[in-house]
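**Q** this one's structure only:
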């Protein structure tokens, strides 16, 4: 249908023009394109003139008819700026466009005719009009919407290079139209296919001289609009002609492309928000509006299971079944998929014979039609499951498998990568928190490991790793020890046991008044004896003996009292409420002591870490701390520990001064901390100065460094 000045003549809907105006400004990036463009039928007329002598009789006849009509209206040979001329010569224009618009295909083709670089068309096929009115339309250039301006300018300029500078440059970006009907959540994608053979470039000013170096510079900076406009001034050229644009449905291809792009993101299958985005893409890919996506990481067989989960649990029954492959779910859809390592399609879950709790719960959660596919690694081991579900029966069938083949490898790669990332994070935590290799010596471990790899290639698997040692390093040792920690600990245990035994005596005495059980009197006497013994001191034997008496002898009696005499139940319950729920004894004073020790250790350890970070900036060195009743640390510094830096005695004197200042800071911090502790504790700081260098070696069995050689053992003995 022909339009005038961007507004439709006859029945072309205004909505279509509005959409195309938006497209013109978004895709081309300009309300007015930098190059002047004019609607002109001259290139098309030249085409029909040549066809008058065509060997095809029908084509030649049509060409002669067209040219005869054009010659009767010579104004059509000139550029058309006043679109009312199109309505005046409607019949002739429609004949001219016949070659571009085969009438037999117009009901199915999504076609538009426009002037060059302008989407405000003069003709829209009926099917395109209908598409544009179905719902919201957005436009883009693949994944590069923000580069649309530069691409449009560069494309026009490249045509100038080809026409006037003898180049063979092809810049043909795929403009993607996204259409979503108003009553649907599905998106459809269309790619524009442009026919620009009826476009000519008119030179308005003398050509600017461009060397091949200049042209190469342009081609190396295709998004630099300022450079292109400087080298090829738009005001020097005009584009005349007509362009035919066909929209080709690429929903399946574009959905796959977007799926690949999304699955490349970090945490693509970990976060729930990303799963919902993937679900929307798959809805477009399958063209199923109510499609649901489920995804979970598993290890199958179960004996392959690792000791941790992967944080990838987005299957349909994640909230109902802790493990989809529990023995109680034997014979379920998921178990069959894993057993046979093949995709399973269930057209209607309500028709499954002998359903397991899995199928029942799937139906209850709104799933009627289901696809479950195994996700495998490169060794064909099952590492995950992909689910597609729909609340409508018979949504999925064997034809769905054809589309599944394209998406399964993408999900396999994504879930394997995410599992590896999570495993790496866990390994990093293990190294950091449990078996850390200190950063200052990590380079040596990397170097030794690489050497082992090379040796294994030459010598085979029998090659063993070299020992890792550092010679001529100076040791610095220090500790902040809790003063009298054993005494305070024993006093806390004594106080708790005495409190515990007093509470036992109260309950047993009350029970003695109501029950004629001689054994109660025996336990009362035994409790008195334990209290007298505790008053004289406590040993490790006393601790285990009293604890065994309370938990294995007294507590069963109290449970029996509560059962036989309900009126004494409250007294027994009050006693149990005073006990630690894990240890089963009174644990107040000892817990207070342990909390204080923990607090002291944490404060000192944090202070050591903070100060060591500063010292590492002075010169890298090996540092390791240990927590006991207080904190102690080993520090080694020397040239052999360094990969690049240079060590000198100045560094040694500097680090020793740093150590002394560090211990002073710890002393002050402990004085500030002491009043805040539930059990007041003091620390005594020690610095061990050892003037001779020694050697240290990494002990593979203990996974830590230790002094090496008989001579150096003297240092450990003194320490």
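**A** Here it is on my side, so go on. Model, not experiment: these values are computed from the prediction.
**Q** rest of the way, CA atoms for contacts and neighbours
**A** Will do.
**Q** what sits against residue 145?
**A** Residue 145 sits next to residue 27 when contact means C-alpha atoms under 8 Å, 6 or more residues apart in numbering.
**Q** SS state for the residue positioned nearest the centre of the chain?
**A** With distances taken as C-alpha atoms, centre = their mean, residue 267 lies nearest the centre of the chain, 1.4 Å away. Here residue 267 is recorded as coil under DSSP: H, G, I helix; E, B strand; the rest coil.
**Q** wait, it sits on residue 420?
**A** No - here residue 267 lies out of contact with residue 420, judged by C-alpha atoms under 8 Å, at a distance of 11.4 Å.
**Q** centre of the chain versus stretch 504-516, how much separation?
**A** From the chain centre to the centre of stretch 504-516 is a distance of 64 Å (C-alpha atoms, centre = their mean, to the nearest Å).
**Q** check it against this one:
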């Protein structure tokens, strides 16, 4: 025991005194029903003889001299049966000079060598200041009439000597054997001063001015008890860190959480990992969140499909939504590639705990060690309190990450077809992850390999001719009306310039009468707007007749274009109606077709509607693609085109300008690749060989039958262009079947197509659509299923 008077930092005089404990023994030994009746009179005699123990002890040798008796006296406080488990020591009052303790206590806080690796978790700057303030409060209660709980919380953190991990202890004080003696009558501070002192609880110098330490002496001894609160403190600290927004996105924070979980389990070799799931988009990832990783996908830079962990212990945790504990992975008898990969990382012991949000698994918490049995069914219960906090942290991160990914995709790609959104999200997660690790990056290439294309076109027949005809008729009407007004003006104002203007009007009319040549439209419009109309406007108010003619003329002009727009408006309105009808019909049919098998679809409106459809295994998030789907969609395409033709036929009565459509299908049986082009924000076929397919698409609508001069596409008919005889055989079956069902009529025509630039050897089938058949319900697939069954049998 150190000399109490010289204890550093203590402003009070403190004296070790066992007289209180001796009185306790005497009182109990002299009672008939005392719990200490087992003690003999010899103990009383020993107590009486040890006169040095009845007064304050200044000399440490006194304790050694009476060590056996002190051991007996202290047994009333230190239960012998619990000496190995209770962490308790006896000290000089409000002083850390100890003189008696259990073995466990001195192992943690040895008396002979104060530890310098103590971490203080209390509000005080150090433990000595906390004990000093407890002494002041002790005085306040005894001499100034207060009733304050002076047991200030002192939480200590100390590295465990065996594991090196921090253990947390609450240092509790028992002061029942302490008394304080005032050496002179203390001055009484008023209530206002006491309140001020309590507001500045740890300001030792302030307290010293009002309560002078030299006027008091503490006698007796204090009991210090260490209560292990590691689990509670670590759980609380883990929760605190998990509430931070970057709890699992900051590597430093995550490693701090790992250290605290190591301390919670008392396992220095324990490591922590997290993997998150986005089941809606079939994504497993840990990259893009932090610089830590998941042990399941530690060697994968890219995001993975959820099928990656099928039949593994992760799959079990995901399915059962409860932790899976493997005490010895080496002895696990149902190893998949996942378990084998874990063993390669020297992981023998693992807990996989699913993290959920609204009943859906959004991630997995991984606790791993190289030592079998470290993690088991008993200590796994410690996780139950923190799993909801990990789930909340991952939910928060996934929400932020999802918004960031969508913003990045929106910037790079604009609108995305729902069927391929999952692929863009995967690429987006990868891009965001690379941004965090390496700085700004671009969206990875999006390519779908081995997909089968379907191309279709519902083209408005002779749309260019009809548009030019409507423009010509409008211009002729405009020139004719202008000529009539100028002729009437000439009757009142004989001006040679007006004769010249009529001459030029006649010239323009004669030039466009046979048809519009290149540049004719813009030339006539400029002539009308810049010369004719200003001349008419000049004489507008000449007289009442001219004014009426002029007003009627300008009322006929389109207010935006400044020329007559009657026939052209009728044509454009009808064209828009037809386009919208075709487009809406295809969209509705395509939505239902997505339910058969997901596929990529895009359409374009021109003078009519053309569309691309791609399907194949690489486009599927889940499931398996079969060529049966391809045949199904080819038949679906034919039926849809028949229905489009009939719907447009029914629309004719609503059109101010009659229009007809011709329909075309391009068959391409070889799978190809499509790549997303970020510059044009669309998919294009990939590879030099596949470019031929794009060339053919752009040219076949104007193709002619070889050696005939006849246009291949014709109103009321479907033309099917192909290059392989096997394609013709397949489609002939479809056509015969649809004839039997009333969709088609007449004979199937077969042609060779004239040579196109960049495309040779093309052939075509052509057949008439039965306009009398009622439009089918596109949601009814019984016709398709029936034919597919026949094809399968064949």
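**A** Nice, I can see it. The structure displayed is predicted, hence computed values, not measured ones.
**Q** would you pull the TM-score for this pair?
**A** Once superposed, the chains reach a TM-score of 0.51 (TM-score structural alignment, normalised by the length of structure 1), with 414 aligned residues with a C-alpha RMSD of 4.0 Å.
**Q** on that earlier part again, where's the nearest residue to the residue nearest to the centre of structure 1 once chain neighbours are set aside relative to residue 425 of structure 1, distance?
**A** Leaving aside its sequence neighbours, residue 267 of structure 1 sits nearest to residue 418 (C-alpha to C-alpha, 6 or more residues apart in numbering; 6.6 Å). Residue 418 of structure 1 is 11 Å from residue 425 of structure 1, where distance means C-alpha to C-alpha, to the nearest Å.
**Q** these two: which is more packed in?
**A** Taking other C-alpha atoms under 10 Å, residue 418 of structure 1 and residue 425 do not tie; residue 418 has more neighbours (20 against 12).
**Q** surely that one is in contact with residue 270?
**A** Yes - taking contacts as C-alpha under 8 Å, residue 418 of structure 1 lies within contact range of residue 270: 7.4 Å.
**Q** doesn't residue 683 make contact with residue 677 of structure 2?
**A** Yes - Residue 677 of structure 2 is within contact range of residue 683, at 5.8 Å (criterion: C-alpha under 8 Å).
**Q** which SS class is residue 384 of structure 1?
**A** strand.
**Q** tell me the counterpart of it in structure 2.
**A** In structure 2, residue 384 of structure 1 lines up with residue 363, judged by TM-score structural alignment.
**Q** skip the chain neighbours and tell me the closest residue to its match.
**A** In space, and not counting its chain neighbours, residue 363 of structure 2 is closest to residue 276: 3.8 Å by C-alpha to C-alpha, 6+ apart.
**Q** show me what residue 149 of structure 2 aligns to in structure 1.
**A** Using TM-score structural alignment as the criterion, the counterpart of residue 149 of structure 2 in structure 1 is residue 170.
**Q** pull the number of nearby residues for the closest residue in space to its match that isn't next to it in sequence.
**A** In space, and not counting its chain neighbours, residue 170 of structure 1 is closest to residue 158: 7.2 Å by C-alpha to C-alpha, 6+ apart. Neighbour count for residue 158 of structure 1, taken as other C-alpha under 10 Å: 24.
**Q** residue 158 of structure 1 corresponds to which position in structure 2?
**A** Residue pairing (TM-score structural alignment): residue 158 of structure 1 is matched to residue 137 of structure 2.
**Q** okay, now residue 381 of structure 1: neighbour count?
**A** Applying other C-alpha under 10 Å, we find 16 residues neighbouring residue 381 of structure 1.
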